[in-house]
Every structure is written in C-alpha cells, then in structure tokens.
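Engineer: here is my input, please return the structure:
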Amino acid sequence: MLLPVIMAGGSGSRLWPLSRTLYPKQFLALTSNATMLQETVKRLDGIDHQAPLLICNEEHRFIVAEQLRKGGMDNSGIILEPVGRNTAPAIALAALKAVVNDEDPLLLVLAADHVIQDTDAFLASVQHAKAEAEKGKLVTFGIVPTHPETGYGYIARGDAINNNAYYVNAFKEKPVLELAKKYVNSGEYYWNSGMFLFKASRYLAELEKYSPDILKACQAAINTATQDLDFTRLDKDIFECCPDDSIDYAVMENTKDAVVVPMDANWSDVGSWSALWEVNEKDASGNATRGDVLVENTSNSYIFSQNKLVATVGVDDLIVVETKDAVLVAHKDKVQDVKGIVGQLKQASRYEYLQHREVYRPWGTHDEIAEGDRFHVKHVMVKPGERTATQMHYHRAEHWVIVKGTAKVINGDKSYLLSENESTYIPIGSPHSIANPGQIPLELIEVRSGAYLSEDDVVRLEDYGVGY
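Structural biologist: Next comes the predicted model:
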C-alpha cells in the first residue's frame, strides 16, 4: 500500500500579501473552499493508501494539525523540521520514519501547494508509476507541457519502457524562452513536477550511494528525535548539520534507475498570481474574482478581496489583492517581481512579510482592530477547551470585554468566570490567562493601554500553565 508523503514547507513569497512566512500558500484556500493542503489529501481518496505522513516547518505545526482535524483527515505522523534543508533531506526523514518497523512502503511524494484539476488523470498516472516503483525504479512525474514555460525545470525522456513510462534521459534547468519552445515542440520533454514514487528502501540506498552526508545527518536526526503526540521533533543542532540539497541534485540526476511517468492533469504549482489567475474560473471578460469585488470595463484580471469592497474600472491584465493590512496592485506580466517587495519588507523589519494581521495560535486567533498612541485593540477568539499561556506585562494594562461565550480568567491570585457583556481589568504586572471551558468559541475584545504596547512586552510563566 502507498504511504503518501506530503511536503508542507515553503514560504510562498510570490503570492504575497495573501501568503506570509508564518501562513504560506499551502494553508490557504485559493481555488476552492478547502485549503491547498486539504485538497492534496482529498485527492488521494481514489487509491488505497495509508494515512499520509507530513513534513512541515516547526512554526507551522499547529496549522497543519488543525487543518487536518477540520478536514476529518487522519495522518501517520507530522515530522517537524527545525530548519529548512530542501527536498532530499525532507524525503530522507520520511523514508527513515517509514522503514523503522522493518516495513518498506511505496512513498508517494507530493507537495502540499500544487493544483491538480483532473484528479482521475492524476490517479491514473500514480497507478502507472506504482508498477515501475514496485520493480525498484525511482519514478518522477513529468507534466505534459501546455506552453513554453521558463519558470519550470524540464525532464527529457529517453527510451520507452511502455506506453506509460520512459527512462529519464536528463534533467534540465529552467530554460530561456527559445529553448523552452524547442523542448515543447519536440514532444520529448515534460515539466518537472517535483512529485515522486519509489520504495523507501530504494531511495535510502541511492541516497547512501550518491549523497551519504545527507543520509548520515538524517539518520542522526531521526535516531535522536522525540515524539510529542503526532509530532516528531528533531534536534535543531543535529539537523542543522545536514547539507541543503534537492532530491534532483542529490539522487535523481545520478541514479541509473530514474523513470518518468507522464501526467496530463491540468497541473500547476501556483507559483505566481498570474498562475493563480490561469487556474481559476473566469467571467466572459477573462476576470477571475474572489470576495466582495465589482468590475466595470475590466478584462483579463485577477481581483481578490479579503476584507473590503474592491472595485476596478477600465483596467486590463492587472492583479489586485486586498488583505486586512496590505494591498497589491501588479501587472500580470510582472508578478514574479513581488518577491522584491517581500525583500524590502524584510529589510525594513516590517511584520507584513512574516504574518497577517490576524494571527493564528494553537488556542485560537487574535486580530488587530485599532491602534493609537497609547492604546491597542484586538479581537481575540479562544477555541472550546483551550487556554492561553499565563503571562504578565511590565508596561501595559489590559481590559477584556466578553462578547460571546464563557471565559475562565486567571488574574493574579484570583480565578473567576465571565459571561457575555461582562468585563475585567488586568493591571500591569499581574499574571493572567484566559480559558474557554464552554462548547462554543469564546470571543472577547482586548484593549491594551500604556506607554509601550509591543508584543515583546511579555513574560510567560510556565508555573501557571503551558505556554505556546
């Protein structure tokens, strides 16, 4: 049976401002009501498989767990990378985890941030690849190109094994446009999808042959890992020693057993706003819109509204994206340059590259409503059965007003319940936390006041409870 391995890392900076470092595109609902991660898991329903094994950045662990929970989706574990080390080590971690009980499953390696619109074609390609992987081949999926694309790497096919699989002749870097045209016109090249299928043992054997340093570092990381519920936590110091390399460079370009199986499934890695425009449904004027959007004399544009009415008049080939704290306006031909804006934000140490105004926590969310010279107002939601960390502040006091649900408050040496339309005052220096003992989400308005209101004015008190 297949063991899907879903790689849910990456920052998705080219889809800023919707995608942020702490909440990147794989956790967003971009083409349906489900997130890209949830769509990736749902896509597997047509084949027999074990519950998927996921790999993600440690900072995203609760987002992954919560999205699986909301989707009613099981998992075989979530491996947490303390630092990113590219695809070759990530897949090595999954393979080592898979063989720990002397098992040797077929690993179906998928990215969590791909759009595949033809699920039947995807599943058919997986079945074709399964036959080759069971023979010990390392299979990569080559996307049948629809146009000359300079943003993807290519796979050159060699001799045919059968009508559904070919030996790999070569992997090619992202080409210039003229070369991309030659690749597509030849009919012998595919886009490199970054999806794979092989036995766990075969991948580890080839990794030991061609990139033993990666295997050694990953073995050390797995051997010293700790288990925390579904999470496998790696030692940061050990895993940081692992070389940073892709599976293509570390294994696939070196192995003698690389096979490519074509896939014609309306695939996209949604690597830019223009790519997202391409995969979304459009009106008669070629516009793809989401949210509260009005268009007049507008064509061939992608317009996204998260929070406000967005209206366009007399524009063509534009990307317009509105979030609670940022607006992007870009020409469709220049969307690759969005990463330059992200770079400017990082250099200026602005939070907008890192996270949204609405911040997700294991216990719930908080969203900034208003801010002034000596006040800061947030809307806070605490999930049923959850609680915040107990903490104190040296420079600010807080007022809490309950607007929905019931709250259990710790305030200094006191503990008490508050219900809707009740409030409480948290003085400077008082240890405090809030819990939701009820069955519905707890919502409150938090008003901070004081001379210094930044997030770093916080001391978490572990003796009072578990901090996040």
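
Engineer: for the rest of this, base every contact and every neighbour count on C-alpha atoms.
Structural biologist: Will do.

Engineer: just to be sure, residue 345 is in a helix?
Structural biologist: Yes. Judged by DSSP: H, G, I helix; E, B strand; the rest coil, residue 345 forms part of a helix.

Engineer: now do residue 275 against residue 211, distance only.
Structural biologist: 34 Å (C-alpha to C-alpha, to the nearest Å).

Engineer: higher neighbour count, these two?
Structural biologist: It is residue 211, of residue 275 and residue 211, that has more neighbours when counted by other C-alpha atoms under 10 Å, with 21 against 14.

Engineer: OK, contacts around that one?
Structural biologist: Shown in contact with residue 211 (C-alpha atoms under 8 Å, 6 or more residues apart in numbering): 250, 251.

Engineer: got the buried residues for stretch 184-193?
Structural biologist: 184, 189, 190, 191, 192, 193 (16 or more other C-alpha atoms under 10 Å).

Engineer: also this sequence, please, to line up against the first:
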Amino acid sequence: MIVPILLSGGVGSRLWPVSREAHPKQFQPLAGELSMLQETLERTRGLNASSPIVVCNEEHRFMVAEQLRQQCIDPGALILEPEGRNTAPAVALAALHAAQDDPGAVLLVLPADHVITRVEAFSEAVQSALPLARSGRLVTFGVVPTSPETGYGYIKCGATLGDRLHELERFVEKPDGQTAAAYLASGDYVWNSGMFMFAATSFLEELEQFAPPILAACRAAMVGAKTDLDFVRPDAGAFSACPSDSIDYAVMEHTRRGAVVALDCGWSDVGAWSALWEVAEHDAAGNVLRGDVLLDNCSDSYFYADSRLVAATGVENLVVVETADAVLVAARDSVQDVKRIVQALKSSERPEVSLHQKVYRPWGSYESLVTAERFQVKRIIVNPGAALSLQMHHHRAEHWIVVHGTAEVTCDDRVFMLGEDESTYIPLGHRHRLANPGKIPLELIEVQSGTYLGEDDIVRFDDHYGRKS
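Structural biologist: This next block holds a predicted model:
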C-alpha cells in the first residue's frame, strides 16, 4: 500500500506578503481554488493510496486538520515536529509511524507546497516507481528540465532501468548559468524535485547506515510520543538531540540503492512569485491576474489583489501583490530578493512578517476591521461545532452582534442563544465563552472597548484545544 507523506513545515518567505509564518504558502490557494496542501492531497486520491500522514509543526496543526476536514480526508496521522530539523528527521518520524502500522508500507514523500499541472503524468510516474520501491530501491522523482534553471539542484541519471527509469548517479548543487546550460544540452540531468518513494523499512535501513544519530533520536522521540486529539506528539526532549539534515544529504547522496524517475508533469516548487507567473494562465499581453485587477497597457506581469481593486497602467515585467495590510511591488526578475524584505521586517519586529490581518485559530478566524485608541472592531468566524475558550479579560469589555448563524453564549452563570441580528454585552472581568452549535459557520462583529486591547489580555479557564493562558 502507498502511504502519502506530506511535509508541511515550510514558511515560504519569498511569497510574502501572502505567505507568512503563521499562515504560510501551503495553506493558501495560490495556484487554484484549493490551497496548495489540498491540491497535494487531491493528487494522491487516484493512486490507490492509504490515508495520508502529514508532518507539520505545532502552530499549524489546526490549519492542517481543518483543511483535511474540508476535503473529507481522514489522516493516517498528523505528526507534530517539536521543532524544525529539515526533511530527513521529518520523514524518519513518518516512516517509523507507518512501519509500525504496516511493515510493508511504501512511502510517497511529497512537499505540501508544490504545483503540478499535469496530474495524470504524475500518477503514471508514481506507478512506474512503485515496483522499484517495493524491490528496496530509494526512488527520487527528477523533473525533466525545460530551461537552464540556476535555482534548482540537479540529479545526474545513470544507467537505464526502464522507460524513464534510471540509476541515480549523483546529486549536484545549484549550478551557474553556463553549467546549467550544459546540463540541459546533455540530456543526462533532471531537476531535484524533493519528492521520493521508498519502502519505510528501506529508508530506515539506509538512515541507520548513513545517519544513525538521526534515526536514534527519532526512534526515541516516537517511543515517547503521545496522542492528543488527532495529533501524534513525538517526545520533545528526545527529538531535541536530533541533527538537522535533508534527505539528500543524510541518505540519497550516499545510498547505492538510489533510482530516478524522470518526471514531466508541469512541476514547480513555487519558490517565488515569478514561478506562479510561469505556471498560471496568461492574458494576451502575458499578464496573470488574480482578484479584482484593472490593467491598461501592461505586459508580462503578475497582479494579485486580495482585498481591494488593484489598477496599473504602462508597466511591464512587474509583480504586484496586495493584501489587506501590505503591498509588494517588485521587478519580476528580482522576486528572489523578497526574502530581504522579510528579514528587514523581522529586524524591525513588525507583525506583518508573521500575522495577516485575518488570523486563523483552532475554532475559526478573526479579522481586525478598525483599530483606534480604546476601541477595536473585529469580524469573527466560528466553525460549526467549534467553541472559543472559557475566558475573561482584565482590561476590555466586548459587544457581540450576530450577522450569520447561531451563537451559544456563556456569560458567568448564564448560557443563552443568539440568532441573526441579535447582540449581547460581555462586561469587563466576566467569564465568557462563544460557541457555534450549528452546522454552518457563525459570523459576528465584535466591538472591544477598554484601556488595553492586546491579544495577551486573555485568562483561559477551560479550552478544548489544550491552550494555556
């Protein structure tokens, strides 16, 4: 049985301001109607695969769970890395979990933030790789290059094993332009996609041979793992001893059991805004438009409007990205440098580096609409069946107005229902909770007033999601 392993630990800083630390690119619908994580999940449906295992971090756990729920997908496990240690430990945790349930499990390792436009070709490549993986090979999917790209690592293919199947001869680092052109002309090299297929036991055997400290730490972490709701929490103390390394460096560059499947499927790792321009549909002038965009005499540019009209005239080769609280304007050939903007925001301790104006929580989301001295207005969405913590505030009172759905309100000893167009007042210092007992999202407007309106003015008495004050 194929077990999809989705790696969802990246931040995607080059896709700021849409991708941010608290809500990175894999959870965003950047290339279609679904998020990139959901698109990756959908690609596994036609593979006769088992339930996926998703490896993510603590902060993103509820976003992952919610996006799987939206797709009606029950995960095999949601494994929470105690801290980021690169791809080799992440896959080791998943392999140990999968092998425990099924010693013959074949893992299909997929980053959760890639785009594939020809899914049928991807599925065919997976089926081609399956016999190799079952025979003990460690298979990597190498993308047939279409240009002398300097932003990707390359793999040199060795002896032919079958149609589009090769021995893995060696990995090479990102080349300069002249070297990349030579690789392309030779026909012997493919781009390193970061996607793999191998039996869980085969990977663990090679990891034990070439990176035993990683395997030892991951084994200890999984022995001490605890289950919380749908989440598997490896022991943090044991995992802290794990070295940080990629699958490539830890295993694939050393193994003699490597193989390559040449993959031609419209792949992109979406490492920058220019990559989204390349994979999207263009208008007659070479522009890509997302959202409410009005153009006059513009060409070869990417425009993304999230919350308002974006209008442009007489520009070319630009990337313009608008969100509710930030706008990025960059030359299309300079978008790799967006990481310097992100670093400057970090150095200045600006909240825009991490948080959007719309902030996601385990129970739903809230969005700041107006913020001024002594008052703030928010739009709150509570998912069906979800509830906020039982809490109180020292410095603010709150007014709630229901605009859609039904709210169950707890205020001290009172529990009552509010329907659409009804409201209530939560005085300062009173214990309260908001819940959605219905089957549709609850939407309300919250008006906060007081001397301090920060999110840290919360004392939690009870919480369904294990959060503490």
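
Engineer: now for the buried residues of stretch 184-193 of structure 1: which two are most distant?
Structural biologist: 184 and 193 (15.3 Å; C-alpha to C-alpha).

Engineer: which residues touch stretch 160-172 of structure 2?
Structural biologist: Contacts of stretch 160-172 of structure 2 (C-alpha under 8 Å, 6+ apart): 128-129, 153-159, 253, 258-263.

Engineer: I meant stretch 41-57 of structure 2, not that one.
Structural biologist: Counting by C-alpha under 8 Å, 6+ apart, 1-9, 64, 73-84, 90, 94, 119, 123, 126-127 sit against stretch 41-57 of structure 2.

Engineer: roughly how far does residue 208 of structure 2 sit from residue 250 of structure 2?
Structural biologist: Distance of residue 208 of structure 2 to residue 250 of structure 2, given as C-alpha to C-alpha: 10 Å.

Engineer: which of those two has more neighbours?
Structural biologist: residue 250 (22 against 15).

Engineer: which non-adjacent residue is nearest that one?
Structural biologist: In this structure, residue 250 of structure 2 finds its nearest non-sequential neighbour in residue 211, 5.9 Å apart by C-alpha to C-alpha, 6 or more residues apart in numbering.

Engineer: go on, residue 181 of structure 1?
Structural biologist: Using C-alpha to C-alpha, 6+ apart, the closest residue to residue 181 of structure 1 is residue 148 (5.0 Å).

Engineer: that neighbour: what secondary structure?
Structural biologist: coil.

Engineer: in structure 2, which strand has the most residues?
Structural biologist: Longest strand of structure 2, by residue count under DSSP state E: strand 189-199.

Engineer: quick one: residue 7 of structure 2 and residue 111 touch, right?
Structural biologist: Yes. Contact criterion C-alpha atoms under 8 Å: residue 7 of structure 2 and residue 111 qualify, at 4.8 Å.

Engineer: where do the helices sit along the stretch 301-450 of structure 2?
Structural biologist: For the stretch 301-450 of structure 2, helices defined by DSSP state H, counting those that start in this stretch occupy the ranges 338-347.

Engineer: for residue 20 of structure 2, give its distance to residue 322 of structure 2.
Structural biologist: 14 Å.

Engineer: so what sits against both of those two?
Structural biologist: In contact with both residue 20 of structure 2 and residue 322: no residue, using C-alpha under 8 Å, 6+ apart.

Engineer: tell me how many other residues crowd residue 227 of structure 2.
Structural biologist: 12.

Engineer: for stretch 142-157 of structure 2, which outside residues touch it?
Structural biologist: With C-alpha under 8 Å, 6+ apart, stretch 142-157 of structure 2 has contacts from 166-177, 180-181, 183-184, 188-193, 260-265, 267.

Engineer: list the buried residues of that stretch.
Structural biologist: 142-145, 148-150, 152-157.

Engineer: just the endpoints, please. Distance across that stretch?
Structural biologist: Start-to-end, stretch 142-157 of structure 2 (C-alpha to C-alpha) is 9 Å.

Engineer: what of stretch 171-184 of structure 1?
Structural biologist: Its start and end residues considered, stretch 171-184 of structure 1 measures 14 Å (C-alpha to C-alpha).

Engineer: same thing with stretch 228-236 of structure 1?
Structural biologist: Stretch 228-236 of structure 1 end-to-end distance (C-alpha to C-alpha) = 16 Å.

Engineer: equivalent analysis for stretch 26-37 of structure 1, please.
Structural biologist: Using C-alpha to C-alpha, first and last residues of stretch 26-37 of structure 1 are 5 Å apart.

Engineer: list the buried residues for it?
Structural biologist: By neighbour count on 16+ other C-alpha under 10 Å, the buried set for stretch 26-37 of structure 1 is 26, 27, 28, 30, 31, 34, 35, 36, 37.

Engineer: ok, now stretch 71-82 of structure 1?
Structural biologist: Buried-residue list, stretch 71-82 of structure 1, by 16+ other C-alpha under 10 Å: 75, 76, 77, 78, 79, 80, 81, 82.

Engineer: keep only those of those residues that are in strands.
Structural biologist: 77, 78, 79, 80, 81.

Engineer: how near is the residue lying farthest from the centre of structure 2 to residue 154 of structure 2?
Structural biologist: Note on structure 2: the largest C-alpha distance from the chain mean falls to residue 413, namely 40.7 Å (C-alpha atoms, centre = their mean). Noted for residue 413 of structure 2: a distance of 64 Å to residue 154 of structure 2, by C-alpha to C-alpha.
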